[in-house]
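Undergrad: my questions are about this predicted structure, shown below with the sequence.
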Amino acid sequence: MQLLQLTQACEDFYGLNESPFGLTPNTHFYVELPVHQQAFEAMVFALHSGEGFIKVTGEVGTGKTLLCRRLLNYLSEQNVPTAYIPNPTLNSIGLWHAIAAELGLREIPVHEHAIRTIIQRRLLQLVREGHPLILIVDEAQCLPAETLEALRLISNLETERQKLIQIVLFGQPELNDVLATPRFRQLLQRITSSTQLQPLSGVDLLSHYLRQRLACAGYKGRDLFCASAVRRLWLASNGIPRLVNVLATKALLIAFGQGANTIDSRHIERAVADTESALASMDLRQRFWSLTGI
């Protein structure tokens, strides 16, 4: 059986409409985790307050891009103009071109000064229409130094009363290290809202996460993951949502292959054995089991 057919058969077996643990940042599967809700509320408050720079950081797989997509959807619903930069490995002129393209500007000049002039004109128009542009940069830890400096210069665009542009940076913790260097002390001082995303903090929160994702996929039965499976899944994943999704998907397929109605710790173990990033925490898990007798 081909993988696509196997996946579909697995979803049918468990009464699912779609895969509950996909890796694509689909906001349909957004789970209102406390740390994500706090970060979202902090961003919205800072944007409504007219603050210039907002920063959200988190380790790989903690849900930054999904939170970024949620913010973009929210701003779209509020008819707030946005520019989204998913590829931050641009030089400074490339950044200006990307912003111009996001603004729908045509016949973009070659020279940076000319581009800045037409962008500033468009930003003034947006402010007169009711709201400054929100520039959102994903994977901001990859920004070259010259592009970070360009962002600082962009943030200088303002009237006597308000900014013409507000900037939200999403990035891995390495972004904090870059901003802490003397070269970027001016930019760091302009960051008025900073949030650090954390992994799932415990078994109860992971259990809630699994239930919510399954419910979004159409599952209506009793708990599909038994208590011991949730404990081992949390320990194997270190609470990182992306790794949870990888292991949960594999465990579902393994359990389906055995005709099991629920996922237990053995299914998680087989999933872990097939996942290199989960094997890295094997020693920690073994110490935990020796203490708990699981």
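TA: Done, it's in.
Undergrad: rest of the way, CA atoms for contacts and neighbours
TA: OK.
Undergrad: thought N26 was touching L66?
TA: Yes. Between N26 and L66 there is a contact under Cα atoms under 8 Å: 6.8 Å.
Undergrad: more neighbours: which of those two?
TA: L66 (21 against 13; other Cα atoms under 10 Å).
Undergrad: also this one, for the comparison:
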Amino acid sequence: MYDEHYGLTGRPFQLTPDPKFWFETDTHRKAMAYLGYGLAQGEGFIVITGDIGAGKTTLVGHLMDTIDHQRLNAIKLVSTAIEAEDLLRIVATELKVDPAGLTKGELLPAIERGLHAVARTGKRTLLIVDEAQALPVSALEELRMLSNFQAGGHALLQIVLLGQPEFRDRLHGSERLEQLRQRVIAIHHLDPMEEDEVSDYLAHRLSVVGWTGNPDFADDAFAAFYAGSAGVPRRLNMLAGRVMLHAAIEDLTVIDAAVVKTVQRDLEGDLPMLATDTGKGAAASDGKLPPAAVATPVPRTDPMIEDRIAALEARVELQDKALRRVLTLLVDWVENDTDKPEYAPIRGVAAWHDAA
């Protein structure tokens, strides 16, 4: 695979989110600022939205790596249309409260006791709910009820809601969510990265796995990467991974726009739903909830397709490792020594690595 061909220690463009590849684009920097502000308040809801592949899960992974776990008991849930009572049972379990046999009316006091138990250890509880757009209104209302629990005038629970843009629309427009909306103290929408951030993003992820400049990238490649991904991190990772594989197969030492466009055409032929829209959709706004806005919808990749691709990628990696072991045994049996191919000198964007 391309990582071995180019002497990398891992795959820099895997689809599975990994906090070690955290890269702070302008929009992610703002998101962390709003998260920091919200956490400092110690109460209410923090809402982060973004299109599929915008980096919400990676953002949470980075947050989990940076918060003070001596002061915060962080719980992360990924919602899949969980009904209200099931959501309460999951929260209770995460708080080390056995929900077995408890009625819905008994669950709330039990959860409150669990929150008080955490507070007695000197911590407060942070509940992070991913895919919040899948939650029914009844479940969101139960979360609002949980946010009411206090001790000594301080909230026992703070909640971060992560969701796709439609969750923001629901929050704006649903009368039933008015009380929850009033408790939102920070909100941010993750935009795609800007075109001038693409080169640094690619160089950063490559450097994490030991890239020394081979393959190099021509200046015109980055505009092609941006055009082919619309600046959405997951789409960019998918395209860059396929470009790296193509480059390894062709034994390329320089990747230019022509290479990227060739791979993009092949990728769109295999997965037509990945054809990009150059529009960026609705503009983001921060701070207070803005009035509902009408924006032209941007086509998004089917999340089931993306999850399937990520699962296939993980399976291919396992098969690749097994194949490497077999090949190693065969090579050892056939010959005593092998020579590694020589690589062309680095140039161009390789200077970014040297400067870093």
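TA: Yep, that arrived. Please read all numbers here as calculations on a predicted model, not as lab measurements.
Undergrad: ok, and the closest non-adjacent residue to whatever residue of structure 2 lines up with Y209 of structure 1?
TA: Counting by TM-score structural alignment, Y209 of structure 1 lines up with Y201 in structure 2. Nearest residue to Y201 of structure 2 in three dimensions, chain neighbours excluded: F23, at 6.6 Å (Cα to Cα, 6 or more residues apart in numbering).
Undergrad: now G239 of structure 1
TA: Nearest non-adjacent residue to G239 of structure 1 (Cα to Cα, 6+ apart): L200, at 4.4 Å.
Undergrad: would you verify that that neighbour is located in a helix?
TA: No. Assigned with DSSP: H, G, I helix; E, B strand; the rest coil, L200 of structure 1 falls outside any helix and is coil.
Undergrad: count of neighbours near the aligned residue in structure 2 for it?
TA: With TM-score structural alignment defining the correspondence, L200 of structure 1 maps onto M193 in structure 2. Around M193 of structure 2 there are 22 other residues, counting by other Cα under 10 Å.
Undergrad: ok, D277 of structure 2 next?
TA: That count, for D277 of structure 2 with other Cα under 10 Å as the rule, works out to 14.
Undergrad: all the strands of structure 1, residue numbers only.
TA: Secondary structure of structure 1 (DSSP state E): strands at 53-58, 82-85, 133-137, 165-171, 191-197.
Undergrad: which of the ones you listed sits closest to G221 of structure 1?
TA: strand 191-197 (31.0 Å; Cα to Cα).
Undergrad: got the contact list for that closest one?
TA: For strand 191-197 of structure 1, contacts defined as Cα atoms under 8 Å, 6 or more residues apart in numbering pick out 35-36, 39, 42-43, 46, 51-59, 62-64.
Undergrad: what of stretch 17-24 of structure 2?
TA: The set of residues external to stretch 17-24 of structure 2 that reach it, using Cα under 8 Å, 6+ apart, is P12, T57, T58, L59, G61, H62, D65, Y201, H204, R205, V208.
Undergrad: which ones among these map onto helices?
TA: Taking DSSP state H as the definition of helices, the contacts of stretch 17-24 of structure 2 contribute T57, T58, L59, G61, H62, D65, Y201, H204, R205, V208.
Undergrad: tell me which two of these sit farthest apart.
TA: That would be D65 and Y201, which, of these, are the farthest apart (Cα to Cα) at 19.9 Å.
Undergrad: for these two, indicate the residue with more neighbours.
TA: Comparing D65 of structure 2 with Y201 by other Cα under 10 Å, the one with more neighbours is Y201, at 20 against 12.
Undergrad: what about the longest helix in structure 2?
TA: helix 303-334.
Undergrad: onto which residues of structure 1 does that helix map?
TA: Matched against structure 1 by TM-score structural alignment, helix 303-334 of structure 2 finds no partner residues.
Undergrad: residue in structure 2 matching L75 of structure 1?
TA: Aligned counterpart of L75 of structure 1 in structure 2: I67 (TM-score structural alignment).
Undergrad: any idea how far D26 of structure 2 is from that match?
TA: With distances taken as Cα to Cα, to the nearest Å, I67 of structure 2 is found 20 Å from D26 of structure 2.
Undergrad: so which residues of the stretch 51-200 of structure 2 form helices?
TA: 56-66, 84-94, 104-119, 137-146, 165-173, 178-181, 198-208 (DSSP state H, counting those that start in this stretch).
Undergrad: which of the residues in the longest one are buried?
TA: Meaning helix 104-119 of structure 2. Buried residues in helix 104-119 of structure 2, defined by neighbour count with 16 or more other Cα atoms under 10 Å: L107, L108, A110, I111, E112, R113, G114, L115, H116, V118, A119.
Undergrad: can you check the second one too?
TA: Neighbour-count burial for helix 84-94 of structure 2 flags A84, E85, L87, L88, R89, V91, A92, E94 (criterion: 16+ other Cα under 10 Å).
Undergrad: how close does the last one get to L72 of structure 2?
TA: E94 of structure 2 is 14 Å from L72 of structure 2, where distance means Cα to Cα.
Undergrad: try the second one
TA: With the distance defined as Cα to Cα, E85 of structure 2 ends up 25 Å from L72 of structure 2.
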